[in-house]
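Novice: With the sequence up front, the predicted model follows.
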Amino acid sequence: MTDRTTDKKLIVLDMAGTTVADGGLVERAFERAAEHLGVEPGSADHEAKLQYVRDTMGESKISVFRHLFGSEDLARRANTAFERAYGELVDGGLVSPIPGARETIAKLRADGRTVVLTTGFARVTQDAILDALGWRDLADLTLCPADAGGRGRPYPDMVLAAFLRTGAVDDVRHTVVAGDTAYDMLSGSRAGAGTVAGVLTGAHDRAALTANGATHVLGSIAELPALLAGTGTEPA
C-alpha cells in the first residue's frame, strides 16, 4: 500500500493534554475524589494512588478507579466524585484550548478530513469541556469510552468506533491518531492507524510516546497539518 498523506482522511484526536490544556485538573479532581473516599491527603496511600493516576494518564478513568479501589462499588463512587470535581473545575473556567488547536481542527476539516475528538472521561465531563470551550460543533464527532462499548484506552475501541461511525476512510491505515500519552499511542497502533502522532504538550515525554508506538512526535497538535501535507516533522 502506498502511504499517501492525502488518503489520511480520518483524524482521531485526544482532548486533555492534546487539544485541551487543563492545567493539572485531573490530579486536582482525583485528590478531591480520593478524599471523598477516605484517602488521607499526604499519606503514603494517597501518594501511591496519585502516582498511578499520573502513570495511567489517557486511560479510561473508571478503569483507573477499579484498579485503585478494588470493588466495583468503590470504583463507581470514586468515578462519580471525580467527574463531579472535574466538572466544577471546568465550570470555574480552568480549561483552555492548546494554542492552535481550534485552528488546527478547522484547517483539517477545511482540507476535507473528518475530525473526531476522543477522551477517557465520561460523557458528562466531555460535554462540560466542549461547552466550556464552545467546541460543540468544532469536530465531526466526539467519543468517550461508553460510546465504544465501555473500554477506553489503551484498547483500540474508540479509534475503531470512529472508523466505523464516520465511514470517512475505507482502510483503517488511512486513519491518523494523535495524543499526549503512551495509552493514546497504544490505542492508535493497536487499531492499525497509519499515523500515530505523539504530542509533547501533555502527560508523557518523547521516550514514552515512541516506546508505545508513536510514528511521529510533534511539539504540539498545531504541527499536524504540516505533517499531513508532507512538510512537517520527520518520523519518530
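Specialist: Here it is on my side, so go on.
Novice: going forward, measure contacts and count neighbours with C-alpha atoms only.
Specialist: OK.
Novice: Report all helices and strands that whichever helix in the chain runs longest contacts.
Specialist: Identified as the longest helix of the chain according to DSSP state H is helix 72-91. Counting contacts by 3 or more Cα pairs under 8 Å, 6 or more residues apart in numbering; DSSP states H and E, helix 72-91 packs against helix 25-36, helix 61-69, helix 123-133.
Novice: structure B:
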Amino acid sequence: MSPETTPDTPGPTAAETIRHKLVVLDMAGTTVSDGGLVERAFERAAAHLGVEAGTPDHAEKLRYVLDTMGESKISVFRHLFGTEERARRANAAFEEAYGELVDGGLVTPVPGARAAIEELRADGRTVVLTTGFARVTQDAILGALGWRDLADLTLCPADAGGRGRPYPDMVLTAFLRTGAVADVREVVVAGDTAYDMLSGRRAGAGIVAGVLTGAHGRAALTEHGATHVLGSVAELPALLRESP
C-alpha cells in the first residue's frame, strides 16, 4: 500500500477543503451606506476650487463623480480639474468634508453586512475591505461604525501603489498580503459598481459578485463582468457555501 493510501495518512482538514477563502469587499455602497455623503463632500470640494453649485459646470462634474463611483477619488479629480495641483486640492477638500460628515453619524452599515462579514470569517474565509477613499477617510468610516477589527485587512489605493479601481491592484495586494489562497481564481470580489467588477475580473478572481445596494444596477454590473448579481452582500455567505 502506498504512503498516500495508508489509513494513517491524514486527509485534508475542513479549512483546507474550503474554496474561495479570500473575499475582497468594497465599502461604500456594498457594506456601508453613506446617505449621499459623496455628493455633499463633492459640493464642498468643488466650491473650494471655484465651481459654484447650481451651475452647468457643477452639474456636469457631479454627474462624472457619480458615474465613476468606485474609482480612486484622486483619479476622478485629476480628470475633472486638469492639473495635479488642482486635483490634490480638490481631493484634500473632499476628504476633509467627507470625514466631517462621517463624524456627524450619517454613515451606517448596509443591512446584514456586519453579520455577513462575521459569517464569512466564521466559515474560515479571510475578509478584506477596500475603498477608493484615502486612508484617513477609510479609517474615519471604520471608526464611526466600530469596524476597526471586523475584517482581516483593510486597503485603500495608497496601500496598492496608488492605483485604485478599475485597476486590479487592491485585489492583487489583498492576495499577496494575506496569503490566504494560492490561486487568484480562489479569490472572491464583491462590489456595487462597474469598476468593482472590472477590478475583480482583471485580477483573475473566480467569483465577481455585484450587489444591488449601491451605485449601479444589474445591467451595468453584468456588462462589466459580474459572475453573479446579488440583492446585497448579506447573500454572499450562502452563495459561497453553495459554489462548487
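Specialist: That came through fine. Small disclaimer: the values here were computed from a predicted structure and weren't measured.
Novice: Mind checking the TM-score on these two?
Specialist: The TM-score (TM-score structural alignment, normalised by the length of the first structure) is 0.95; 227 aligned residues with a Cα RMSD of 0.9 Å.
Novice: State the span of the second structure onto which the longest helix of the first structure is aligned.
Specialist: Against the second structure, the aligned range for helix 72-91 of the first structure is residues 84-103 (TM-score structural alignment).
Novice: Counterpart of Asp123 of the second structure over in the first structure?
Specialist: By TM-score structural alignment, Asp123 of the second structure lines up with Asp111.
Novice: Geometric centre of the second structure: which residue is closest?
Specialist: When Cα atoms, centre = their mean is applied to the second structure, the residue found nearest the centroid is Asp26 (1.7 Å).
Novice: I figured that one hits Gly191, correct?
Specialist: Yes - taking contacts as Cα atoms under 8 Å, Asp26 of the second structure lies within contact range of Gly191: 5.1 Å.
Novice: buried ones in the longest helix of the first structure?
Specialist: 75-79, 81-87, 89-90 (16 or more other Cα atoms under 10 Å).
Novice: superposed on the second structure, where does that helix end up, distance-wise?
Specialist: Helix 72-91 of the first structure, aligned to the second structure and superposed, deviates on average by 0.2 Å (mean Cα distance after the TM-score superposition for the first structure).
Novice: tell me what the following helix or strand past that helix is packed against?
Specialist: Following helix 72-91 of the first structure in sequence order, the next helix or strand is strand 96-97 (DSSP states H and E). With contacts taken as 3+ Cα pairs under 8 Å, 6+ apart, strand 96-97 of the first structure sits against strand 20-21.
Novice: re earlier: mind checking how far the match of Asp123 of the second structure is from Gly179 of the first structure?
Specialist: According to Cα to Cα, to the nearest Å, Asp111 of the first structure stands 21 Å off from Gly179 of the first structure.
Novice: for His204 of the first structure, same thing?
Specialist: Between His204 of the first structure and Gly179 of the first structure the distance is 10 Å, computed by Cα to Cα.
Novice: just Leu138 of the first structure next, same as before
Specialist: Here Leu138 of the first structure is placed at a distance of 18 Å from Gly179 of the first structure (Cα to Cα).
Novice: Of those two, which one has the most company?
Specialist: Gly179 (36 against 18; other Cα atoms under 10 Å).
Novice: so what corresponds to that one in the second structure?
Specialist: Gly179 of the first structure maps onto Gly191 in the second structure, by TM-score structural alignment.
Novice: Could you pull up the residues touching that match?
Specialist: Neighbouring residues of Gly191 of the second structure by Cα atoms under 8 Å, 6 or more residues apart in numbering: 25-27, 29-30, 197, 209-211.
Novice: for Ala34 of the first structure, same thing?
Specialist: Taking Cα under 8 Å, 6+ apart as the test, what Ala34 of the first structure contacts is 40, 46, 78.
Novice: Excluding chain neighbours, give the residue nearest to the last one in space.
Specialist: Taking Cα to Cα, 6 or more residues apart in numbering, and ignoring the residues beside it in sequence, Ala78 of the first structure has Ala33 as its nearest neighbour in space, at 5.6 Å.
Novice: what about the closest residue in space to Ser96 of the first structure that isn't next to it in sequence, distance to Leu10 of the first structure?
Specialist: Of all residues not flanking Ser96 of the first structure in the chain, Ala21 sits nearest, at 5.3 Å (Cα to Cα, 6+ apart). Counting by Cα to Cα, the gap from Ala21 of the first structure to Leu10 of the first structure is 23 Å.
Novice: Give me the more crowded residue out of those two.
Specialist: Ranked by neighbour count (other Cα under 10 Å), Ala21 of the first structure and Leu10 place Leu10 first, with 29 against 19.
Novice: Give the equivalent position in the second structure for that one.
Specialist: Alignment note (TM-score structural alignment): Leu10 of the first structure maps to Leu22 of the second structure.
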